[in-house]
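>>> sequence plus the predicted model coming up.
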Amino acid sequence: MFAVRKMLHQAAPEFPAVLAAGGGQAERARDLARRLQLPLLPIGAEFTAMPAGKVVLFVEPDGLALQYTGMGAPGPVRVAFEGGDMLHRRRTGGARLLGKAVGHGKKTVLHVLDATAGLGRDAFMLADIGCRVRLCERELLLAELLRDALDRAALARDPQLRAAVQSLQLFASDSTALDAGQLDGLDVIYLDPMFPQRSKSAAVKKEMAIFQALLQHTVPSDADRLLSWALQQDVARIVVKRPLRAPHLGAVLPSHSVVGKTVRFDVHVRRKLA
């Protein structure tokens, strides 16, 4: 243990970095580090011994996770469409308001671009109710978590889960960089710009810590720029997720809003869904 701590101190590794949980994950960790052009940490390195506030892509036996570093850092963040949180959302109708906002039911199959996929929860709920969803995530580490979760869910025992993930297509890219072919046939563009979470739960805190570390160079105007881009696309509507009392994104008034207890969905209708 002392040797590992000393080596990390002397080497002063760059971050983000990739770390295998054990020897069985070493080959996958090497492949990820090579493909993402990230440093590879030695097996056995401790998160608490690393500089605080950094992010590690942790390769575990059951998938990928993002781990915040430093003493007292929160636990790993994973994407799991088959997990208890997503099951709860599915059973309690968590997609009802979102489905209403995007116009679910107004067209046999609705094609949606989730331009800010994040951990993919809203995209999965849309796919679960029958939409075809293209996820776009420009932060490559988050995109890797999404890709890993999609691969695992495709092998799940639950046939409804397998069917839902077959309706999800991932692009590791800034949505504004998608070409005409990748945007073809879209009905809706969905935007969920990050905003401060008020929840005091440990899960939300650790996710926000990871996001803040990964997206430290993101500026508020990025969200306005994204809405401006979306409004120029040939789609029937744009939907923006906002905190309940937050101002309209980019000061652009929506056609209407679908309001929940803690969030609302601002809907910009451009034409009828058909």
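Done, it's in.
>>> use CA for all of it now, contacts and neighbours both
OK.
>>> distance of the residue nearest the centre of the chain from S255?
Nearest residue to the geometric centre of the chain (CA atoms, centre = their mean): G118, 1.6 Å. Look at G118 and S255: by CA to CA, to the nearest Å, they are 26 Å apart.
>>> how far out from the middle of the chain is stretch 29-44?
Using CA atoms, centre = their mean, to the nearest Å, the mean C-alpha position of stretch 29-44 is found 21 Å from that of the whole chain.
>>> for comparison:
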Amino acid sequence: MKLATLPGAPDVGALSVVDEEAAAQAGADMLLGVTDGRLAMWRPDGHETPLCVDFDGGQLGYRLAADRVRHERLVRAVGKISDNGMLVDATAGLGRDAALLARAGWQVTMLERQPVLQALLADGLARSRELAGRMALVNKDSVAWLTEHPRVAEVVYLDPMFPERDKSAAIKKELLWLQWLCGSDSAASEALLLQAAMTAARRRVVVKRPLRAPPLAGHTPASSLTGKTVRFDIYPCHPAWQPRSSRGGNG
């Protein structure tokens, strides 16, 4: 994917152009710029709504309502807050799950190394009036950061990139754009991520998976909370329980 940036956009190592016409002439697939006061990404010749991060509403909308957020499966999967209430979202993406968890009362550290996503998240935090105080953004490789911070959080949350089979046009658009930016992780990378998450979490690791997808890195969770299209696999971090491979052997 070829990305271009408009004046006012942060430097993400992409081609700089003066306007959409110049982006199209340069053969750019996607454009990063400021529209309606928000940093966003869109196709130069497309009709889709630009993609941005909005922590105070936007597409999250009613899900952020205080009387609803506690019913979210993700919030139930991470469990009750104790100790310092710190949670690490090691695959932050567009930050929507992080916003739900912050609204539920967690202090959320978001890890995101992809430059465009990192810039969108930073812009969303800068504009947030409600949740910015409960969310922090770290621009670093997740495996490296988690490994360097053993037992730093009560919970580590993972939502690795996985091919989406939902037929919704909006979901397909967003997921396609994210896949263009991030690609998909290899099995070896997934195994390293889960291992690093288990190192950094004191209580549990929670992994979001499509409903019929295999468990992350082939390791069977202790339990799962299942919805209509996704499930949340739960891996306790106490010594009495260790993740086992669903592929056989010790791998």
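Everything's here; your move. Note that the structure is predicted; figures quoted are calculated from it, not measured.
>>> who's in contact with stretch 83-101 of structure 1?
By CA atoms under 8 Å, 6 or more residues apart in numbering, the residues outside stretch 83-101 of structure 1 that reach it are 80-81, 121-122, 125-126, 128-129, 239, 257-260, 265-267.
>>> which residues touch R121 of structure 1?
So R121 of structure 1 contacts 81, 86 (CA under 8 Å, 6+ apart).
>>> so of the contacts of stretch 83-101 of structure 1, which ones are in strands?
Using DSSP state E, the members of those that fall in strands are 239, 257-259, 265-267.
>>> okay, the residues you listed in TSV with distance to V18 of structure 1 and neighbour count next?
Below are those laid out as TSV (distance: CA to CA, whole Å; neighbours: other CA atoms under 10 Å):
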residue	distance to V18 of structure 1	neighbour count
V239	35	27
S257	42	17
V258	41	17
V259	41	17
F265	36	26
D266	38	25
V267	40	22
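>>> from the residues you listed, pick the one nearest A33 of structure 1.
V239 (35.7 Å; CA to CA).
>>> quick one: map that closest one onto structure 2.
In structure 2, the residue matched to V239 of structure 1 (TM-score structural alignment) is V206.
>>> and A143 of structure 1, by the same measure?
Using TM-score structural alignment, A143 of structure 1 pairs with Q118 in structure 2.
>>> just checking, that match touches N139?
Yes. At 6.7 Å, Q118 of structure 2 and N139 qualify as touching, with contact defined as CA atoms under 8 Å.
>>> ok, those two, which is more surrounded?
Each of Q118 of structure 2 and N139 has its neighbours counted (other CA atoms under 10 Å); Q118 has more, 23 against 16.
>>> so what's the counterpart of S175 of structure 1 in structure 2 up against?
Superposed on structure 2 with TM-score structural alignment, S175 of structure 1 falls opposite S142. Residues in contact with S142 of structure 2 (CA under 8 Å, 6+ apart) are 90-91, 111-113, 193.
>>> any idea how far S142 of structure 2 lies from L111 of structure 2?
S142 of structure 2 is 6 Å from L111 of structure 2, by CA to CA.
>>> any common contacting residues for the two?
Jointly contacting S142 of structure 2 and L111 under the rule CA under 8 Å, 6+ apart are 90-91.
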